[in-house]
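>>> Starting from these lines, generate the structure:
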Amino acid sequence: MDTFQVIVLALIQGLTEFLPISSSAHLILPAQLLGWEDQGLTFDVAVNTGSLLAVVIYFRRELWSMFNAWTGSIVKREQNEESKLAWWIILATIPAVIVGFTAKGFIETHLRNIEVIAFTTIVFGLLLWWADRMNREGFNEFQVGWKKALVIGIAQAMALIPGTSRSGATITAALMLGLSREAAARFSFLMSVPVSLGAAILVVKDLFESGVNIDYQALVLGTIVSFVAAYLCIHYFLKIISRMGMTPFVIYRLVLGAVLCVVIFS
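From the prediction side, this is the model:
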């Protein structure tokens, strides 16, 4: 990839990772629509690491407090709302880990295509609209409980399918379960940390074992650009969803899905 392609793809990742519109789909589409060579999962995970750094730094106080509370729950057997939230996030990560290990090859081989993206973009966009419209309860993330956490975790595992959107699927599930928009978004963002970290570690391991030549310059540049874009996206997304809701993102998904259908059948 040249520098322009790296920057464009990193911006796409950073701006779409935490919006409910599917970053993986947007990273695949340039290769499908513009004739660019597919950048592959290695670059995808590199720019995803930039997004991971963004969410870790943005929520650094919450994450540090949760970590201290979680270790305290193990060492001192003391539980509080932050330690419980940490355990729920760990529980919610398990379905994605299982599906990732068992279906990784199938997803890479059969589901990274425009037809799948068009279908999931439309269907999960409509689910997001329905969940946002029906949401009434307004629980916060400290009221999730292990059952709701597991359901949201299953939704996160489904988001391994391109076009589904990890944040979109988890926010949709959280809204259906009664969380407020802001709490659903925060829980979704916090859930991204262990999944993104695990994916990055696995890909780095595979790269070193494969002996493939790596364009480190492209990976570093992509990570930096993705970090900046993702940090700004998190900040402004949390500010606007209480007023705007999910409707703008639903409309975007439906328009994108319709455009992709035209491309497929033209």
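>>> okay, CA-based contacts and neighbour counts for the rest of this
Fine.
>>> if you skip the residues just before and after it, what's nearest to A92?
Distances taken as CA to CA, 6 or more residues apart in numbering place G153 nearest to A92, at 3.9 Å, with adjacent residues excluded.
>>> Likewise for I171?
A184 (5.2 Å).
>>> one step back: what about the residue nearest to A92, neighbour count?
28 (other CA atoms under 10 Å).
>>> Same check on the one 10 residues further on?
Taking other CA under 10 Å as the criterion, the count of residues near G163 is 34.
>>> three-state assignment of it?
coil (DSSP: H, G, I helix; E, B strand; the rest coil).
>>> OK, contacts around it?
21-26, 116-121 (CA atoms under 8 Å, 6 or more residues apart in numbering).
>>> Which members of the residues you listed are the farthest-apart pair?
S23 and F119 (15.3 Å; CA to CA).
>>> between those two, which one's more packed in?
Taking neighbours as other CA under 10 Å, S23 and F119 compare with S23 leading, 25 against 18.
>>> isn't that one right next to A10, touching?
No: counting by CA atoms under 8 Å, S23 stays clear of A10, with 10.1 Å between them.
>>> ok so, going back, now the residue nearest to I171: how far from V262?
In this view, A184 and V262 are 33 Å apart by CA to CA, to the nearest Å.
>>> Likewise for W146?
Computed with CA to CA, the distance linking W146 and V262 is 42 Å.
>>> do S65 as well
49 Å.
>>> Those two: who's more crowded?
S65 (14 against 11).
>>> what sits against the more buried one?
E82.
>>> Second chain to compare with the first, below:
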Amino acid sequence: MYQNIIEVLILSAIQGVSEFLPISSSAHLILVSSLYEFKSSSLLIDISLHLGSLFAIIYFFRMDLLDARNNKRLLSLIIVGSIPLIIIGYILYSTGIIYQLRNIKIIAWTTLIFGIILFIADRNRFDKKISVNLNLQSILFISLFQILSLVPGVSRAGITITAARILKFNRLDSSKISFLLSIPALGGASFLGLKDVFDQSVEFNYLVIIAVVSSFIFSFMTVKFFLIYINKFSMNAFVIYRILIALILFAIIY
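Got it, this is the predicted structure:
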């Protein structure tokens, strides 16, 4: 019992922290679960972790989401920008291709390559803002990049921030765009997962509640402190982390 709770808390921390940082949550969850063979790791727990992150980001941006009248344009752009990911994600999911992408070799290379791309995109100082410069063309550009996050190791947060930085949005607003786009992404992933859960008649238990609550806490704190951090510092720390992870994985593989 206690071992299962500890495992769920570890997975919750990984999900909550890595989902919103440019380091790939799916890669970390796959690697940790594979290396340590967590007994509590399952489809239901995985969905619970994503739901916790979804509830956290909705709660964090609740004022923006509830103020639909003043933010109608922004919310419309976020919905439009999420359509390509949802369509391609469903195709990869329904055909089973998504599962073929989940191997350590792919994760190692994507972690390295997209970490370097993030570094290049983040080098210069830009000042575009969501309130003024986010339009249909820019959100579609970012949404096409977001499709790449279906490959483990790319990082949904990382690739959307990279795309926004390429379009010359400042770091803070690039991160906010990424966080807002995570709402439909997490919602879609949770919906597909729950569909499988109900098809398999999986039994709900206390670990599900622990996973949702702990993932919510870790996710909320990550978003809060990341926005404070990114307003003062560059993405270099995350780039270095990705490179180190990639080198470790290369050492294991080769």
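>>> Could you measure from L172 of structure 2 over to L43 of structure 2?
33 Å.
>>> again but with Y206 of structure 2, I slipped
For Y206 of structure 2, the distance to L43 of structure 2 - CA to CA - is 15 Å.
>>> Kindly report the same for S33 of structure 2.
Counting by CA to CA, the gap from S33 of structure 2 to L43 of structure 2 is 12 Å.
>>> And for I5 of structure 2?
Applying CA to CA, the value for I5 of structure 2 to L43 of structure 2 is 16 Å.
>>> I177 of structure 2 now?
28 Å.
>>> Neighbour count: these two, which is higher?
Looking at I177 of structure 2 and L43 with other CA under 10 Å, you find the greater number of neighbours at I177, namely 23 against 14.
>>> Okay, helices next: where are they in structure 2?
With DSSP state H, the ranges of helices along structure 2 come out as 2-18, 25-36, 43-60, 62-66, 72-95, 97-100, 104-121, 130-133, 136-146, 156-166, 171-200, 206-230, 236-253.
>>> highest average neighbour count across the ones you listed?
helix 156-166 (a mean of 28; mean count of other CA atoms under 10 Å).
>>> now it and helix 25-36, what's the angle there?
Interaxial angle, helix 156-166 of structure 2 versus helix 25-36 (axes from the mean of the first three to the mean of the last three CA atoms, to 10 degrees): 150 degrees.
>>> Mean distance of helix 156-166 of structure 2 to its aligned residues in structure 1, please.
When structure 1 is overlaid, helix 156-166 of structure 2 sits 0.5 Å from its aligned residues on average, using mean CA distance after the TM-score superposition for structure 1.
>>> what's in contact with stretch 213-222 of structure 2?
Here stretch 213-222 of structure 2 makes contact (CA under 8 Å, 6+ apart) with 9, 12-13, 15-17, 19-21, 49-57, 60.
>>> What residues in structure 1 pair up with that stretch?
Using TM-score structural alignment, stretch 213-222 of structure 2 corresponds to residues 224-233 of structure 1.
>>> ditto for stretch 181-191 of structure 2
Going by TM-score structural alignment, stretch 181-191 of structure 2 sits over residues 191-201 in structure 1.
>>> now do stretch 245-253 of structure 2
Using TM-score structural alignment, stretch 245-253 of structure 2 lines up with residues 256-264 of structure 1.
>>> how far does the matching stretch sit from the chain's center?
23 Å (CA atoms, centre = their mean, to the nearest Å).
>>> now stretch 69-85 of structure 2
18 Å.
>>> do the same with stretch 41-48 of structure 2
Between the mean C-alpha location of stretch 41-48 of structure 2 and the chain-wide mean there is a distance of 16 Å, by CA atoms, centre = their mean.
>>> How about stretch 144-156 of structure 1?
With CA atoms, centre = their mean as the basis, stretch 144-156 of structure 1 stands 15 Å off its chain's centre.
>>> which bit of structure 2 covers it?
Stretch 144-156 of structure 1 corresponds to residues 134-146 in structure 2, going by TM-score structural alignment.
>>> Setting the sequence-adjacent residues aside, check what's closest to D127 of structure 2.
Residue nearest to D127 of structure 2 in three dimensions, not counting chain neighbours: N170, with 4.8 Å by CA to CA, 6+ apart.
>>> hang on, that neighbour packs against S131?
No: using CA under 8 Å, N170 of structure 2 makes no contact with S131, being 12.0 Å away.
>>> ok, the nearest residue to L247 of structure 2 once chain neighbours are set aside - contacts?
The shortest distance from L247 of structure 2 to any non-neighbouring residue, by CA to CA, 6+ apart, is to A108 (7.7 Å). When contacts are counted by CA under 8 Å, 6+ apart, A108 of structure 2 touches 153, 245-247, 249-250.
>>> can you check L180 of structure 2 too?
Contacts of L180 of structure 2 (CA under 8 Å, 6+ apart): 57, 78.
>>> do that again at 10 Å, thanks
L180 of structure 2 makes contacts with 57-58, 61, 64-65, 74-75, 78-79, 82, as judged by CA atoms under 10 Å, 6 or more residues apart in numbering.
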